[in-house]
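J.: got a predicted model here, sequence first, then my questions.
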Amino acid sequence: MSGGLRVTVTGGAGFIGSNLVSWLLREAAVGRITVVDDCSTGSTDLLGGDLAEVDFRCGSVLDADLMGRAVAGADAVVHLAALPSVPRSVKDPLASHHANATGTLQVLEAARRAGGPLVIAASSSSVYGAQPNLPKAEYDRPIPLSPYAVSKLAAEAYLGAYHACYGLPVLPLRFFNVYGPRQRAGHAYAAVVPAWIDAALHGRAVTVHGDGAQTRDLTCVDTVCQVITTAITGKVVSPWPVNLALGTRTSLLDLARVLGDVLGAPLRVEHTGPRPGDVTHSQADPSLLLNLFPDVRPVVLREGLERTVAWHRDRTARERG
């Protein structure tokens, strides 16, 4: 590829990153795409045929030399690399901090040295934590309940500081329970949607931590990719965090019901105790998002779950041969 915007994506072999790469490859305004990923939680398999169309760099965002080379000449950097999962951070808080907070600082330093490309970075709704207000607005005080949430709050604060101190154009985005194709199950820290789909397809019961009344603002990965692509091509800047969700509110029991409808059979639900660090209710105030991205067209829950189930069914069929 030649000409067009040059974009570097960290974590580009992960769930959200690989979907974003596919979106960017279809965007006429985008030229060269560089992907940085150490494949600790992602995999080049998720990129599929897109791998041949990008400049792939295998390594960690904590590697300053690697990041310097990967960001050189970029017009935009999308920083998605992270060590995800609240439970994982509770088990190993230092690893979560190094990957998410220090990793973000390394990306920002690389961008500063490279002349100041737009840096779009993923934060998380988990930063709101025990904040009781619903819906959650960006001006609400964060009350993080887990090391993961703290690391993401530190990351978005670093973006704001680099904008204030160095004039770096930034856009911190708070993701809310992103789901969709390419989000894998089969590990201890799998997110709820892929974990439940995988369990149902293999005849297992799904696990609900607590009573299932807790709610989530579920956001399809295609909505996330649409917003990020628009931010890159439109050079959207905000030193303040922006919720990337549309204000929906789905309980886990309602999610189980809709998933059962999509799968064609009710899910078998088993309840267990609540998990440390989990947030009871999560719902975004989308006002700032819609002000910055008035043309965003969100994918509704059932449609998003249908796409996700189709991907998991295809993957399960291929694994079974």
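T.: Looks like it came in fine.
J.: going forward, measure contacts between C-alpha atoms and count neighbours the same way
T.: Fine.
J.: could you find the closest non-adjacent residue to residue 177?
T.: residue 218 (5.0 Å; C-alpha to C-alpha, 6 or more residues apart in numbering).
J.: putting a second one here so we can go through both:
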Amino acid sequence: MYTTPYHTRDLSNISFLITGGAGFIGSNIVEYLLKYGAKKVRVLDNFSTGYKKNIKPFLANPAFELIEGDIRDIEVCRHAVNGIDCVSHQAALGSVPRSINDPVTTNDVNISGFLNILLASKDEGIKYFVYAASSSTYGDHPSLPKVEDKIGNPLSPYAVTKYVNELYASVFSRTYNFHTIGLRYFNVFGPRQNPSGAYAAVIPLFINAAAKKEIVTINGDGQTSRDFTFIENVVQANIKALLIEPKNHEVINIAVGERTTLNQLWKYICNLNNVDIEPNYQQERRGDVKHSLANIQKAESLINYKPQISIKKGLEISVVWYAQQ
């Protein structure tokens, strides 16, 4: 991947910190930065949801550095940002069901941890700080497509934590003149996303099941829809957002701008695996939003974001990648 560069600045004199850099999204950002010659790419990860295998290909690269530590420790965060130019904050506990089962840990990591890295970065004088926000912030607001300034009530503890991140970032911008950019991700998928475990995302679950010719469970009637976004589009957004200097706190949608139902998704994946399997339908999950679709005009305007990979192309790439694991 990443045959097309998404940056115009020379990266050879820029040092980056990627929190959660051993995770799915973080490790893909690391891969891009090392491929295009960043001066330093430092990863901070405690491996609670990230994996050492995700960063194994980078260990021999002299520009790569690993700090094994927890964002809930402010001193670890201060150490991690020392000497860094750009921070991409990806570390978090994802998953709506996980947050419902354990709201306290989700709060500790996603709110206290976020505040620690935000404060450490502000104190260090970091100029470029980008963080992973979430489309879950839109909550029960009914309008489609989702526009950044129209949100509803959060529907899960996870959504609460991601909204609080935005509030803290906004306060830091107004109070300390420390300006950041939040990227509201819409259902990211692609290589390195974990296909197993209690909180696995739907696309790797579906790909894994189709490859094994197994029946999948769909919560609800299958008409739930999402703006599924391939990882390369998200990497593009991070790179572009990291290399512009914001004048205020900004939040932007990162998606493709297309809606796909779970029934359509399962059909696409079955076709790629040459199988035809009827799913098993069960009741809808608590805390799930029924429909999600992004308006990406602000991202296009602010950071020149232009999604390159459609859902169908992204699924083709992903199916091949998982088959090789």
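T.: Looks like it came in fine. Since this is a predicted model, take the numbers as computed values, not measurements.
J.: where do the helices sit along the stretch 151-300 of the first structure?
T.: All helices of the stretch 151-300 of the first structure, identified by DSSP state H, counting those that start in this stretch, fall at 192-201, 221-234, 252-263, 287-292.
J.: okay, the ones you listed in JSON lines with distance to residue 140 of the first structure and mean neighbour count next?
T.: Formatted as JSON lines, these follow (distance: least, C-alpha to C-alpha, whole Å; neighbours: other C-alpha atoms under 10 Å):
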{"stretch": "helix 192-201", "distance to residue 140 of the first structure": "26", "mean neighbour count": "21"}
{"stretch": "helix 221-234", "distance to residue 140 of the first structure": "22", "mean neighbour count": "20"}
{"stretch": "helix 252-263", "distance to residue 140 of the first structure": "24", "mean neighbour count": "18"}
{"stretch": "helix 287-292", "distance to residue 140 of the first structure": "13", "mean neighbour count": "16"}
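J.: could you provide these in a markdown table, with additional columns for distance to residue 41 of the first structure?
T.: Converted to a markdown table, these look like this (distance: least, C-alpha to C-alpha, whole Å):
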| stretch | distance to residue 41 of the first structure |
| --- | --- |
| helix 192-201 | 15 |
| helix 221-234 | 17 |
| helix 252-263 | 25 |
| helix 287-292 | 28 |
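J.: can you give me the helices in the stretch 1-150 of the first structure?
T.: Under DSSP H, counting those that start in this stretch, the stretch 1-150 of the first structure gives helices at 15-25, 64-71, 86-91, 93-97, 103-113, 147-166.
J.: for residue 276 of the first structure, which of these is the nearest?
T.: Shortest distance between residue 276 of the first structure and the helices of the stretch 1-150 of the first structure, using C-alpha to C-alpha, is found for helix 86-91: 7.4 Å.
J.: what is the closest one packed up against?
T.: helix 93-97, helix 147-166 (3 or more C-alpha pairs under 8 Å, 6 or more residues apart in numbering; DSSP states H and E).
J.: now that helix: buried residues?
T.: Within helix 86-91 of the first structure, the residues that count as buried by 16 or more other C-alpha atoms under 10 Å are 86-90.
J.: that helix maps to which residues in the second structure?
T.: Matched against the second structure by TM-score structural alignment, helix 86-91 of the first structure falls on residues 96-101.
J.: pull the distance from the matching stretch to the chain's centre.
T.: Taking the mean of its C-alpha atoms, stretch 96-101 of the second structure sits 17 Å from the chain's own mean (C-alpha atoms, centre = their mean, to the nearest Å).
J.: now stretch 242-259 of the first structure
T.: Worked out by C-alpha atoms, centre = their mean, stretch 242-259 of the first structure lies 16 Å from the chain centre.
J.: the first structure: matching residues for stretch 72-85 of the second structure?
T.: Against the first structure, stretch 72-85 of the second structure falls on residues 62-75 (TM-score structural alignment).
J.: correct me, but residue 82 of the first structure touches residue 100?
T.: Yes - counting by C-alpha atoms under 8 Å, residue 82 of the first structure does reach residue 100; the two are 5.2 Å apart.
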